[in-house]
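1. Below: sequence and its predicted model.
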Amino acid sequence: MNKNNCFLLGHIAKVHGLHGELVLALDVDYPEDYEELEHLFVEKNNRLIPFFLEHMVPQPNNRYLAKFEEYDHVDKVKDLIGSALYLPLKDLPELAADQYYFHELVGCRIVDEKEGELGIVKVIYDLETQDLIGMEYQEKEVLIPIQDGIIQRVDKAEKKVFCRLPEGLIDIYLNE
């Protein structure tokens, strides 16, 4: 399994108690969609290692109390703290027609309601403060905030992201 075929689900935040339980922090919009997971992949030494879940109990703030099978002591899990958690793309929950995963936007064309087609989504920046689309436009990277007022809709079949870009946003990147 490699990262290109996976979705970054979150990370291991800390150890809980002495019996191998961990607190998982999920970076997802609907954490309840992941409560029935049987396994996930943990990044360790730049490799994705499968771990099977004994249990995963919801906690506040997109956190879960989890225990991996055959890991029954704090000493067996403490070196996993901070490790990234991945789920294969094929195992992601189905979304409604008007919803999308960020990775589905890469390769889509950006269409502004005033300017028309502008460029192609090259990368998604999933930052703590704001999520951004990195679009190539006139050989420069333009960053577009992923917000309800800006992203109008996504047509996954046509691979297009319809936007209402703020006045002057593109000029900021072109006028250096």
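-> Thanks, I have it.

2. Please count neighbours and contacts with C-alpha atoms only from this point.
-> Will do.

3. need the contact list for the residue lying closest to Ile151 once chain neighbours are set aside.
-> Leaving out its chain neighbours, the residue that sits closest to Ile151 by CA to CA, 6 or more residues apart in numbering is Cys163, at 4.6 Å. Cys163 makes contact with 110-113, 150-153, according to CA atoms under 8 Å, 6 or more residues apart in numbering.

4. again, only using 10 Å
-> By CA atoms under 10 Å, 6 or more residues apart in numbering, the contact list for Cys163 reads 110-117, 144, 146-154.

5. In addition, the following structure is provided for comparison:
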Amino acid sequence: MAVGRVRKPHGVHGELLVEILTDFPQRLAVGVSVGVGQAEPEQFFTVKSVRLHKGAWLLKLSECTRREQADSFREQYLFLPEQEREALPANYYYEHELAGLRCLLLDGREAGTVQRLEAGPAGAWLVVLQGEREVLVPFVSPIVVRVDLEQGCVLLDPPEGLLFGDAL
């Protein structure tokens, strides 16, 4: 389960500034093993220290002692062991599960690829890459018709011209 995204190094001793992506940040504690990677854990580290700083975490991982090393983690996700899929509420998805999914319109046209999920003041947004352009798609049921993890796609029904304009 992705619980955070590394934004940048903090200081010169390998500390990381991490965006919180979970409703339960207390699960990330000293001594916990975390995976670091893009779509799934690629390397594992032990949390040496964690503290809250301006709505984000400042995290120190084992064996990360230099700013240069911390910089290599930029935009990587932090993973905790995943819960059983059946235990999750319906229509709940981990952010890392959505990243990389193809976006299709109801008529079958490709509409881009999900890059990430962003939280906004009124709800979540899918950040969809269309060529070189990013488009924000509200993650609400009339627009996001279905998420199909097995097929690797999100079916969208956006209002006419509102989100995609002349890009398609």
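-> Nice, thanks for sending it over. What you see is a predicted model, and the numbers here were worked out from it, not measured in a lab.

6. Just the TM-score for the two chains, thanks.
-> Here the TM-score for the pair of chains, by TM-score structural alignment, normalised by the length of the second structure, is 0.55; 148 aligned residues with a CA RMSD of 4.4 Å.

7. re earlier: narrow the contacts of Cys163 of the first structure to those in strands?
-> 110-112, 116-117, 144, 151-154 (DSSP state E).

8. now those residues in CSV, with distance to Leu24 of the first structure and neighbour count?
-> As requested, these are exported to CSV (distance: CA to CA, whole Å; neighbours: other CA atoms under 10 Å):
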residue, distance to Leu24 of the first structure, neighbour count
Ile110, 34, 25
Val111, 37, 21
Asp112, 38, 19
Gly116, 42, 11
Glu117, 40, 15
Ile144, 30, 22
Ile151, 30, 18
Gln152, 32, 16
Arg153, 31, 15
Val154, 30, 22
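
9. so which of the residues you listed comes closest to Gln130 of the first structure?
-> Nearest to Gln130 of the first structure among these is Ile144, at 10.2 Å by CA to CA.

10. Surely that closest one and Leu132 touch.
-> Yes - counting by CA atoms under 10 Å, Ile144 of the first structure touches Leu132, with 5.4 Å between them.

11. What is the longest helix of the first structure by residue count?
-> helix 169-174 (DSSP state H).

12. Give me the buried positions along it.
-> Using 16 or more other CA atoms under 10 Å as the burial criterion, the residues of helix 169-174 of the first structure that qualify are Ile170.

13. I'd like to know which elements it is packed against.
-> With contacts taken as 3 or more CA pairs under 10 Å, 6 or more residues apart in numbering; DSSP states H and E, helix 169-174 of the first structure sits against strand 131-137, strand 140-145.

14. overlap in contacts of Ile144 and Leu132 of the first structure?
-> 124-125.

15. As CSV, the ones in strands among the contacts of Cys163 of the first structure with distance to Glu104 of the first structure would be great.
-> Output for those, formatted as CSV (distance: CA to CA, whole Å):
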residue, distance to Glu104 of the first structure
Ile110, 13
Val111, 16
Asp112, 18
Gly116, 21
Glu117, 18
Ile144, 16
Ile151, 14
Gln152, 16
Arg153, 13
Val154, 10
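
16. Nearest to Asn61 of the first structure among those residues?
-> The nearest one, if we look at these relative to Asn61 of the first structure and count by CA to CA, is Ile151, at 25.8 Å.
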